[in-house]
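1. Here is my input; please provide its structure:
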Amino acid sequence: MELKKQSIAIAGGGSTFTPGIIMMLLENLEIFPIRQIKFYDNDPERQKQIADACEIILKERAPEITFVATTDPETAFTDIDFVMAHIRVGKYAMREKDEKIPLKYGVIGQETCGPGGIAYGMRSIGGVLELVDYMEQYSPDAWMLNYSNPAAIVAEATRKLRPNSKIINICDMPVGIEHRMAEILGMKSRKELSIRYYGLNHFGWWTDIRDKDGNDLMPAIQKHVKEHGYLTPAELEGKGNEEVEASWVHTFGKAKEVYPLDPKTLPNTYLKYYLFPQDEVEKANPEYTRANEVMDHREKMVFGECNRIAQLGTAVNSELETDDHASYIVDLARAIAYNTKERMLLIVPNNGAISNFDPTAMVEIPCIVGSNGPEPLVQGEIPRFQKGLMEQQVAVEKLVVEAWEEGSYQKLWQALTVSRIVPNARVAKNILDDFIAVNTEFWPTLN
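-> I've put the predicted structure just below:
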């Protein structure tokens, strides 16, 4: 049976991740055929650099696909089946402030965790809701696959403020760690793994990992993580991928310190920010944070290569690479488009999947995905240690969304104070006041 060809809108057409997603989509045309791709961004100059190169790539590799790059919502969102959204409101200039302002007060600044994630969330909520509204206005039967950060706060906002929208919030961090697990085990692909996992976005634990024959792989991975974290055998031999920046190498190695807190499970790497925040502060350079690292490396490389392709008029010998982590987006879109019943890790309303946890919390758990969207798999009760940590973090996420909706200074101060990363309410207030001063263009007015 011939598969129906899909029409895709990529919201965040000017993102440095967009070329990798295009390359990944092209590699999967046999299982996910595409008739049309549209780029949408509110920054025409930035998008043009990416779009000009991607248009050349598409003409050379799949000329049958119609391509449009636009800043007009009606053009972008009319006649589409899926919106793949990865926007960054405020771009990397604001991420730099998210990271550096907390460091002034001895608190780690990070893109999705703690104060940095809260500031970013306050910018992202409005942007993602706007995309949802455009999609529902111009293509009401379409689905939005949202991987805009901070995914936890954005997911809570869409649950609360657009409860009937066809949006699925996803994250590639577990996918990236599972790639490493497969490499640690000497397996070819993470798709050979069958996993059980629960938590919040960037805040979770694997509880069971097996191969397709049902063999328990947890002990072998646990032994490796106990000694080396998620560093791969190649990295331990000094033969790692040169594209993996030093900050990520540290993050993957740090998992060996997080792991002993519950050695029956395997932790998400981002738990280091909540369980060892002062270690991260001590390691951080307040003058050169992760945002600077990305701007100096990934941003320059991707835009430089896109501009080179546009000038030459060909993508032959291009250095742009497929974003392998993004393959989960195709898996998700295929599951919805063709009812494949794929098992995937998604961010969904709890609704009893974790039986002893807030039913309204947005949890990250395995789901079976078909044409009606995700069907969460029951995880049962979770231990007190994880439950306590998760309840505290859910409170942060819900307070942020309430603060955005109500324009409440009080609730945002409370959110910062509740965060494990912030030491006390005074520091929380100082950080908040500094954030307000630089986010007047992006945040709602707080009273």
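2. going forward, measure contacts between C-alpha atoms and count neighbours the same way
-> OK.
3. Tell me where the stretch 151-300 of the chain has strands.
-> 167-169, 194-200, 203-210, 266-267 (DSSP state E, counting those that start in this stretch).
4. Please name whichever of these is nearest to Ser371.
-> strand 167-169 (12.6 Å; Cα to Cα).
5. Show the secondary-structure elements that the closest one is packed against.
-> strand 143-146, helix 151-161, strand 342-349 (3 or more Cα pairs under 8 Å, 6 or more residues apart in numbering; DSSP states H and E).
6. closest one to Val418 among these?
-> helix 151-161 (14.7 Å).
7. how much does the closest one deviate in direction from strand 194-200?
-> With axes from the mean of the first three to the mean of the last three Cα atoms, to 10 degrees as the basis, helix 151-161 and strand 194-200 are set at 70 degrees to each other.
8. Go ahead and flag the most central residue of the protein.
-> Nearest to the mean C-alpha position of the chain, counting by Cα atoms, centre = their mean, stands Cys171 at 3.8 Å.
9. next up, for comparison:
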Amino acid sequence: MPDKKFSVVIAGGGSTYTPGIVLTLLDNLDKFPIRSLKFYDNDGERQQKIADACAIMIKERAPEIEFLATTNPAEGFTDVDFVMAQIRVGKYEMREKDEKIPLKHGVVGQETTGPGGIAYGLRSIGGVLELIDYMEKYSPNAWMLNYSNPAAIVAVATNRLRPKSKIINICDMPIGIMDRMAKILKLDSYKELDFDYYGLNHFGWWTAVRDKKGNNLMPQLQAYVREHGYILPDESGTEKSWRETFEMAKNVYALDPETLPNTYLKYYLYPQEVVKHSDPNHTRTDEIRLGREKFVFEECAKITESGTAANSAFKSDEHASYIIDLCRAIAYNTKERMLVITPNKGAVENLDSDTMVEIPCLIGANGPEPLAQGKIPRFQKGLIEEQNSVENLVVDAWTEGSYTKLWQALSLSKIVPDAGLAKIILDELVEANKDYWPELKIGRPEPVLS
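-> Below you'll find the model as predicted:
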């Protein structure tokens, strides 16, 4: 492989995932050598707390790497080869509203699905486009690997509004599920599996899982999921909401026992069940604030105060490993088979060509080459086309400033019971997001709701 060392900027350097990404980069310098690592964030105070600890980690492990944390786009995006984008526009304050406003009305409150996902999508579109524009201005040959949520809506927007940009939208959820599949099969890592998969982001199905010798592992996995979902024998370190999600996969699987489902399908197929087990006053955001966020910032403070990361509890993770593998595939043109979000272009035979599907692709220097997944069944086709229409309506609403298109998106969402309730929730979301959304033009006439 070439001797070139790469320059990387993590956009969203204040994320709680950043220390794990940095550790994974440091663990893989033999495979993906780095000369420069930058953090970029528009919240300098939050980022600095993470950056101070990461600077110590880098100095102890790889002092030759140049490190910079900045809020200046020119500094952050100049002379970089890869942009790893993980921004959260509105941070946890707005995520909490995404979850709690719909739940107040008996509708699923979740950050990437239903009304909450739509609200977050309208905030994320502008933020991700801004990052693309910075990259193309200051480092036009760079690639962006975007895993900012909601990835499905962001992928539709970037494909439509920046169609020639070098951006690949990705998600770690299928990787996390495949890692569970590996544990179920008593394998060391998801990297020991080959697979076929199709869908939208957070909305897909595995049609094949094999080992590297080509042996079919689906029957063994399906038998396990039928009884347990994706729950593992030991879930002692797993948060309650995720344990419920992994267990409920068996209910989703029952709808199509020929495949294996992405866990997020529970929100679309069993929304009433999800709401029944949700607390409108204590959602996933509250769990994160009391869990991961508290841990990360306390651990960063310990490292900074002690001046060493020698006894740090931070660990590298599979999520970051996947991102690095993607960088390597692009940098070295390896044509590795990986799951990414990409224009369909006939890969799923009976879906529109411009649908932003999540499917296996060969990844090389020119980006993804989609792999054919054939014709999909009517059940999945109907669900995908409905959800894809929702996501396109959201992008329409953003580009046109259209209240009506946004109301249509919520009304079409399988998660929302009817258009009247969709309007009630939308009006609350409009008020909550007035500092983030484009101004929406309200059409007439309005319905008379009792």
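10. can I get the helices and strands packed on strand 167-169 of structure 1 in JSON lines with distance to Tyr120 of structure 1?
-> Shown next, in JSON lines, are these (distance: least, Cα to Cα, whole Å):
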{"stretch": "strand 143-146", "distance to Tyr120 of structure 1": "15"}
{"stretch": "helix 151-161", "distance to Tyr120 of structure 1": "9"}
{"stretch": "strand 342-349", "distance to Tyr120 of structure 1": "18"}
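11. Kindly reformat those as JSON lines containing mean neighbour count and distance to Tyr288 of structure 1.
-> Output for these, formatted as JSON lines (neighbours: other Cα atoms under 10 Å; distance: least, Cα to Cα, whole Å):
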{"stretch": "strand 143-146", "mean neighbour count": "23", "distance to Tyr288 of structure 1": "29"}
{"stretch": "helix 151-161", "mean neighbour count": "24", "distance to Tyr288 of structure 1": "25"}
{"stretch": "strand 342-349", "mean neighbour count": "23", "distance to Tyr288 of structure 1": "32"}
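12. what helix or strand is Glu45 of structure 1 on?
-> Using DSSP states H and E, Glu45 of structure 1 maps to helix 44-61.
13. Which one of the helices and strands packed on strand 167-169 of structure 1 lies nearest to Leu185 of structure 1?
-> Nearest of those (Cα to Cα): strand 342-349, 20.6 Å.
14. coming back round to it: can you give me the stretch of structure 2 that the helix holding Glu45 of structure 1 aligns onto?
-> Mapped onto structure 2 using TM-score structural alignment, helix 44-61 of structure 1 spans residues 44-61.
15. Residues contacting the matching stretch from elsewhere in the structure, which ones?
-> Residues from elsewhere that reach stretch 44-61 of structure 2 (Cα atoms under 8 Å, 6 or more residues apart in numbering): 12-15, 18-19, 22-23, 26, 39-41, 65, 67, 69-71, 297, 300-301, 303-304, 307-309.
16. Ranking the strands of the stretch 151-300 of structure 1 by mean neighbour count, which comes first?
-> strand 266-267 (a mean of 28; mean count of other Cα atoms under 10 Å).
17. tell me the average deviation of it from structure 2 after fitting.
-> Aligned to structure 2 and superposed, strand 266-267 of structure 1 gives a mean residue distance of 0.3 Å (mean Cα distance after the TM-score superposition for structure 1).
18. For that strand, name the packing helices and strands.
-> Contact partners of strand 266-267 of structure 1 among helices and strands, from 3+ Cα pairs under 8 Å, 6+ apart: strand 203-210.
19. got the angle for the strand it packs on vs helix 151-161?
-> Using the same axes, to 10 degrees: strand 203-210 of structure 1 against helix 151-161 is 100 degrees.
20. mean shift of the lengthiest helix in structure 2 relative to structure 1?
-> If you go by DSSP state H, structure 2 has its longest helix at helix 114-138. In this overlay with structure 1, the average offset of helix 114-138 of structure 2 from its partner residues is 0.2 Å by mean Cα distance after the TM-score superposition for structure 1.
21. buried ones in that helix?
-> Under the neighbour-count criterion of 16 or more other Cα atoms under 10 Å, helix 114-138 of structure 2 has 114-129, 131-132, 134-136, 138 buried.
22. Enumerate every residue touching the counterpart of Phe246 of structure 2 in structure 1.
-> By TM-score structural alignment, Phe246 of structure 2 lines up with Phe252 in structure 1. Shown in contact with Phe252 of structure 1 (Cα under 8 Å, 6+ apart): Gly229, Tyr230, Leu231, Thr269.
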